[in-house]
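> what's the 3D shape of this:
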Amino acid sequence: MGDFMDKAKDFADKHDKQVDQGIEKAGDAADKRTGGKYDNQIDKGVDTAQQRTGEGDTGR
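Below is the predicted model:
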């Protein structure tokens, strides 16, 4: 399992912009499905996830 996680982290580091865009799209889809009811919580989760991937937050 450790090897998989290392590869996933390497991918996220090398493709930070694409990973952040994917996280953003997932957050937008969740907002849409919930009718915006949990917008603040979803945005906070998206921001946190983007900060934890790659070299830096390239989203929002």
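
> can we go C-alpha only for contacts and neighbour counts from here?
Will do.

> what's the distance between K9 and H15?
Going from K9 to H15 by Cα to Cα, to the nearest Å gives 10 Å.

> and for the two, which residues touch both?
G54 (Cα atoms under 8 Å, 6 or more residues apart in numbering).

> for this protein, which helix is longest?
If you go by DSSP state H, the chain has its longest helix at helix 16-33.

> can you pull the buried residues of that one?
Buried residues in helix 16-33, counted by 16 or more other Cα atoms under 10 Å: D16, K17, V19, D20, I23, E24, G27, D28, A30, D31.

> Now the second one, please; I'll put the structures next to each other:
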Amino acid sequence: MSDFMNKGKDFADKHDEQVDKGLEKGGDMADKRTGGKYDEQIDKGVDQAQARTGEGDQVR
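Next comes the predicted model:
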């Protein structure tokens, strides 16, 4: 399992911009499905995930 995790981390490091955009899209979908009810929590989660996957650049 650790080999799989290492490959995932390597991918995220090499494709940081794509990962950040994917996280952003996921956050937007979650926000839409909840009708904006959890907007702040979703944004915070997306920001934290982006920070862990690399630069954490804000796409918004």
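
> And the TM-score between them?
The TM-score (TM-score structural alignment, normalised by the length of the first structure) is 0.94; 59 aligned residues with a Cα RMSD of 0.7 Å.

> sorry, back to before: post-alignment, the helix or strand just after the longest helix of the first structure versus the second structure, mean distance?
Using DSSP states H and E, the helix or strand that follows helix 16-33 of the first structure in sequence is helix 39-51. For helix 39-51 of the first structure, the mean distance from the matching residues in the second structure following superposition reads 0.2 Å, by mean Cα distance after the TM-score superposition for the first structure.

> what does helix 39-51 of the first structure rub up against?
V19, D20, I23, E24, G27, A30, D31, G56, D57, T58, G59.

> how big is the angle separating that helix from helix 16-33?
160 degrees (axes from the mean of the first three to the mean of the last three Cα atoms, to 10 degrees).

> picking that back up, would a markdown table of the buried residues of helix 16-33 of the first structure with distance to K37 of the first structure be doable?
Compiled in a markdown table, the buried residues of helix 16-33 of the first structure are given as follows (distance: Cα to Cα, whole Å):
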| residue | distance to K37 of the first structure |
| --- | --- |
| D16 | 28 |
| K17 | 27 |
| V19 | 25 |
| D20 | 23 |
| I23 | 19 |
| E24 | 17 |
| G27 | 13 |
| D28 | 12 |
| A30 | 10 |
| D31 | 7 |
